[in-house]
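Novice: Take a look and give me a structure for this.
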Amino acid sequence: MDGKCLRGAVRADGSRMVVLAAVRHDDALTAALREIGAKTNEIPEFAPLLDSVDDADLHEAVITVDAMHTQKDHARYLVEDRHAHYLLSVKTNQPTLAGQLRKLPWAKAPVLDRSRDRGHGREEVREVKVVSVDGLLFPHARQAVRIHRKRRPLGAKKWQTETVYAVTGLPAHQASPAEIASWARGHWIIENTVHWTKDVTFVEDASQARRHHTPAVMSALRDLTRTALHRAGWTNIASGRRDYTRPDATLNLHGIP
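Specialist: Got it, this is the predicted structure:
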């Protein structure tokens, strides 16, 4: 789950339009999207968004969200109400929990998953340590995660480093370090695939549609178009759009003869 500001859609009071979306890791399908009201933020819209997702789709699913949504009520909602699991980033918005995680004996813990990637003009190395926990000041937390990232432009010698922490409600026998690392990387599909396509291919941020709920509706329609083309086998959504400009071709795409 992640929020996106529709930069061109400014309300009459000057506030920005934001939508919160839930996207599947495996195929980047947008399962739900919700407009964030002018006088609120993403946090109280977390449960209402997932309330629109069927229990069968959420049952035993692992929900990944950024640090804004590392909220105790969110964890309880996922585990107790929806019988789902979580992998939540932890930053300074939860200072007590962040302090607990930093003080864990990471120096004694081995690196349990290591990966190296090259792409987009840079090289990245990720090292993951995972420890089982009991008594953290966070509901249902069973494992703590430390991810150490090193990045550098291709050909450069100097690395930039970053250490991030996370918690999951899954115990060690249900979530291996490799799986946790995969979920942490997979979370960024919403930024790298969904948001990027809507901004670059559909030029969403340049849209100045702003009346009533039109910006959120148009954002949902862009998701529908992107998903339909993806399911039809298009990896380049821009090419798919060009190929389905005729009404009859568009109907065929949706299985309407």
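Novice: contacts, neighbours, all on C-alpha from now
Specialist: Will do.
Novice: all strands for the stretch 51-200 of the chain, in order.
Specialist: Using DSSP state E, counting those that start in this stretch, the strands of the stretch 51-200 of the chain run over residues 62-65, 85-90, 113-119, 122-132, 143-153, 160-168.
Novice: Mind putting those strands into CSV with distance to Leu251 and mean neighbour count?
Specialist: Formatted as CSV, the strands of the stretch 51-200 of the chain follow (distance: least, CA to CA, whole Å; neighbours: other CA atoms under 10 Å):
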stretch, distance to Leu251, mean neighbour count
strand 62-65, 34, 21
strand 85-90, 38, 24
strand 113-119, 37, 13
strand 122-132, 41, 19
strand 143-153, 45, 20
strand 160-168, 43, 18
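Novice: one more to line up against the first:
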Amino acid sequence: MALCTVAAVGGWRAGQLEPADGLRALAVDGKSLRGSRTRSRTAIHLLAAVLHGEKTVIAQGQVDSKSNEITAFQPLLAPLELTGTVATFDALLPQTGHGRDEIRRLKAATVAQLSFPHAVQALQIVRRHRAS
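Specialist: The predicted structure is shown next:
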């Protein structure tokens, strides 16, 4: 029921947008919901389509726990009118299989007295992978 509501609201919102003068930019990305994993259930993973300029989610869906973003990508975008739209997505979607599990973690922190002019935040990127 909730996903039907998201689709209905996203479709309605997309229909309310003013026509774009040029190309419209759409970002598609997935995120695992922090804290949603339990001993008996994998983490809930959502895939969303966001219009860059309007900062509006026009489509979102839960990725099946036995699937991945690649199989959820086309069904997510199928009901949308994408004429005049450029879609961007991360490197996971064009891949057909890379033979490893990968976890990327980003941490941002405010840091005083960085060696770079006007910089007030630092970003730590940790990437772990293991062969499947």
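Novice: Got a TM-score for the two of them?
Specialist: The TM-score (TM-score structural alignment, normalised by the length of structure 2) is 0.50; 79 aligned residues with a CA RMSD of 3.1 Å.
Novice: before we move on, the earlier item: in JSON lines, list the strands of the stretch 51-200 of structure 1 along with distance to Gly3 of structure 1.
Specialist: Listed next are those as JSON lines, based on distance: least, CA to CA, whole Å:
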{"stretch": "strand 62-65", "distance to Gly3 of structure 1": "10"}
{"stretch": "strand 85-90", "distance to Gly3 of structure 1": "15"}
{"stretch": "strand 113-119", "distance to Gly3 of structure 1": "25"}
{"stretch": "strand 122-132", "distance to Gly3 of structure 1": "25"}
{"stretch": "strand 143-153", "distance to Gly3 of structure 1": "23"}
{"stretch": "strand 160-168", "distance to Gly3 of structure 1": "19"}
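Novice: of all those, which lies closest to Ala178 of structure 1?
Specialist: Nearest of the strands of the stretch 51-200 of structure 1 to Ala178 of structure 1, taken as CA to CA: strand 113-119 at 5.7 Å.
Novice: between that closest one and strand 122-132, how many degrees?
Specialist: Orientation check (axes from the mean of the first three to the mean of the last three CA atoms, to 10 degrees): strand 113-119 of structure 1 against strand 122-132 gives 160 degrees.
Novice: Now do strand 113-119 of structure 1: everything it contacts.
Specialist: Glu123, Glu124, Val125, Arg126, Glu127, Val128, Lys129, Pro177, Ala178, Ala181 (CA atoms under 8 Å, 6 or more residues apart in numbering).
Novice: farthest pair in these?
Specialist: Glu123 and Pro177 (21.6 Å).
Novice: follow-up on the earlier one: Leu29 of structure 1 is nearest to which of the strands of the stretch 51-200 of structure 1?
Specialist: Once the strands of the stretch 51-200 of structure 1 are compared by CA to CA, strand 62-65 is nearest, at 14.2 Å.
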